[in-house]
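Visitor: no sequence on hand, only this structure:
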C-alpha cells in the first residue's frame, strides 16, 4: 500500500458515504449496535450478523469483516474477504482456529484506545493495596481509631511485561508516582521511558526486584503460561501481580499455591484461563487475591467504530492501516 495523504478522523463522516466496499459486522451480541453506529457515520454498504448462519448467508461480495472472534468458517467461505478488523486489542482468539489464519486476509486490531482505562484500573488496585484501604474500611466499620503510617509508591519498583500502547500508559502513570519502572519487551526502540529493559529470555532477572508485576502482554505461543512456578519463585515475598493481559499468561494453580503459602503477597486478576470464571473456582475466595470480571479495558462501540471507519477510508485509498497484526508473531 502506498502512503497517500493522511485521512483524519474529522473527515470520516463526510467521505464514508462514498465507500462502496461491502462490509459485514460480525459480533455475537452487539453486531446491530456496531452496524447502526457505522451507518450513523455515513457508511451505507454494511450488513450485520450475530449468528454464523446469518453471516454465511450474507457473505456474498463481502470484502471486509468488522467483528469479534470471527469464525474460521467465515474466512473459508468468504472468497472475497481481504481484511478483518477485530473490535478489540487482543487477537489471540484469531489463532485458536482449527486452521491457520489465511495469508491472503489482512488482520488489524484496535490500538491506542484501552491504555488509559487499563492503567487507571491497575493503579486503583495498586493504591488500594499500598494504602491498606481494606484495613481502614474494616477499622471504620468497627469504630476503631487506629492511626498508622501508610506506605507510599515513591521508589517502589513496577515491572511492566508488554510495553505496547497499554503498557506505555501504565509506565507513564507509574512515573507520575515516582516509581522505578522496569519493562519486559522484545523491542528496543523507544524504551528510554524505562529505568531498565529486559528481553523475553530474562524473566528471572526481570521479576527479581519487583514490588508490582503488571502483565499487559498479548497471548502468543511464546507467552502462554510464561508466569509459572519457576518465575514466581524468583519474586519477592511482598510482590503483587496485576494481570490485565490474558489469563493464560499465568499458571493459575501455581499462583494459588504461592499466594496461599505466603510466598508472594497477592494478585489482582481481571482475566482468566476460563471466562466466565466458574462459581466454584478457588480464585474467588482465596485471601489476597482480587477477582474482577474482565472489565479493565472495555471496548467503547462508538470509539471502535470511529477507529474502523478511519481504517476503512485508509483501506479504500490504498494507505497503510492502523493496528496491523503480524500473523506469524500473533500480535
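Guide: In hand now; what should we look at? Note that the structure is a prediction, hence the values are computed from the model and not measured.
Visitor: only C-alpha atoms from now on, for both contacts and neighbour counts.
Guide: OK.
Visitor: now do the strands in the chain.
Guide: Remark: strands of the chain, listed N- to C-terminal, are 23-26, 46-49, 64-67, 83-86, 106-108, 157-161, 180-184, 196-198, 212-215, 240-243, 266-269, 289-291; assignment by DSSP state E.
Visitor: turn those strands into CSV, including mean neighbour count and distance to residue 93.
Guide: CSV is the format used below for the strands of the chain (neighbours: other C-alpha atoms under 10 Å; distance: least, C-alpha to C-alpha, whole Å):
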stretch, mean neighbour count, distance to residue 93
strand 23-26, 26, 14
strand 46-49, 21, 19
strand 64-67, 25, 12
strand 83-86, 23, 10
strand 106-108, 22, 12
strand 157-161, 26, 20
strand 180-184, 24, 23
strand 196-198, 19, 27
strand 212-215, 24, 18
strand 240-243, 24, 18
strand 266-269, 23, 20
strand 289-291, 18, 22
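Visitor: hold the first one in mind and look at this next one:
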C-alpha cells in the first residue's frame, strides 16, 4: 500500500478527482495546514502538492519516494539545502496552449491598437488607426520547452519569422534558427518581440539586464511569462523610461504582487497582469498524477522527471 499525501490549497478538489479513478494500492490523506502536513509527512511515500508547501515538510518526509508537483515551476523543491533523495515530477505539456493564447492575445491587442480603439469608442470617436500584419514580424523565444514550442507553433500560423534561443543546439519545429546564449548579440537586435519562457535557475537569474536591453530595437517589445527574476527589473524600468525598447508585457515579477509604488504601474508602454497567463486546472493536473501513479506501481519510468541541478 502506498501512502499519498495531497498538500495543496485545492487538496479537496484534487482528492475528488483522484478518487474518481479508483487507483490501486493507495491510501490517500490530505492536508491544508502545516500542522496536518507535518503530522502525516514522516510516514508518507508520495506527496502531490504545491511546491512551496511541499518544500516546508521535506525534511520530515523520511520515507518519501516521489513528489508530483501541481505547479509547472518547481524551484522551491530544488533549493540546495533540501533533500533530493526522491523522484520529483513536474507538470508539463499542459500550459502551452494557455500561455500561447496569452502571448498572442496581447501581441494582437498591441498591433491592432485594441485598447486605443476601445477608448475611442467610449468617446464616440470614429478614427482608423494604422496597423501592420504579423506576417514577417520577427519573434524570438527564449526557452524552448513545451510552452516555447507551442508559442512557436502559433507564430507559424501568423507567418511570423520565429527565432529561438536555448542552451543546447538542435532543430525545433517552426523555428527558423536556434541561437545559444553566447549569441545574444546576434539574436536580440533582430527581434520585434522577445518572449521569455525561462525557469528560475542560477543561470537564468537576470538573464536580461541593461546590456541585453541595449541590443534590442527601440521599437521591440519584451514579453515575460516565465519567472520575474530572469529580468533585472531596475534595468528594465530604466530602459522603458528611456525608450531604449518600445514596451513590455509582464505577467511575472521579482516581487509578487507587484508593489503599488512600482513605477511600472503608470507606464503607458507597459502591460501588467497578475501572474495569470496560465491557470492550473485541477482535473488536468490530477490526470497527470494518475497516469504517473499507474506507471509508478507498474515499475515504469515516470513522465516529466525534474533534474534537481537544472531546476526543471
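Guide: Structure received. Please read these numbers as outputs of a predicted model, since none were measured by experiment.
Visitor: quick one: TM-score?
Guide: Once the chains are overlaid, their TM-score stands at 0.95 when taken by TM-score structural alignment, normalised by the length of structure 2; 309 aligned residues with a C-alpha RMSD of 1.5 Å.
Visitor: what residue of structure 2 matches up with residue 152 of structure 1?
Guide: For residue 152 of structure 1, the aligned position in structure 2 is occupied by residue 133, per TM-score structural alignment.
Visitor: tally of neighbours for residue 227 of structure 1?
Guide: Other residues lying near residue 227 of structure 1 total 19 when counted by other C-alpha atoms under 10 Å.
Visitor: thought it was touching residue 250?
Guide: Yes - Residue 227 of structure 1 lies in contact with residue 250 (C-alpha atoms under 8 Å); the separation is 4.7 Å.
Visitor: residue in structure 2 paired with residue 47 of structure 1?
Guide: When the two structures are superposed using TM-score structural alignment, residue 47 of structure 1 falls opposite residue 29 in structure 2.
Visitor: measure that match to residue 232 of structure 2 for me?
Guide: As defined by C-alpha to C-alpha, to the nearest Å, residue 29 of structure 2 lies at a distance of 41 Å from residue 232 of structure 2.
Visitor: OK, contacts around the match of residue 47 of structure 1?
Guide: For residue 29 of structure 2, the residues meeting the contact criterion (C-alpha atoms under 8 Å, 6 or more residues apart in numbering) are 3-6, 40.
Visitor: again with residue 256 of structure 1
Guide: The contact partners of residue 256 of structure 1, by C-alpha under 8 Å, 6+ apart, come to 283, 286.
Visitor: can you tell me which residue in structure 2 aligns to it?
Guide: Residue 256 of structure 1 is assigned residue 237 in structure 2 as its aligned equivalent, the criterion being TM-score structural alignment.
Visitor: for its match, give its distance to residue 243 of structure 2.
Guide: When C-alpha to C-alpha is applied, the distance between residue 237 of structure 2 and residue 243 of structure 2 equals 10 Å.
Visitor: again with residue 171 of structure 2
Guide: The spacing between residue 171 of structure 2 and residue 243 of structure 2, counted by C-alpha to C-alpha, is 34 Å.
Visitor: the more surrounded of these two?
Guide: Neighbours per residue (other C-alpha under 10 Å) separate residue 171 of structure 2 from residue 243, with residue 243 holding more: 15 against 11.
Visitor: so what's the more buried one closest to, chain neighbours aside?
Guide: Closest residue to residue 243 of structure 2 in three dimensions, ignoring its sequence neighbours and counting by C-alpha to C-alpha, 6 or more residues apart in numbering: residue 218, at 6.4 Å.
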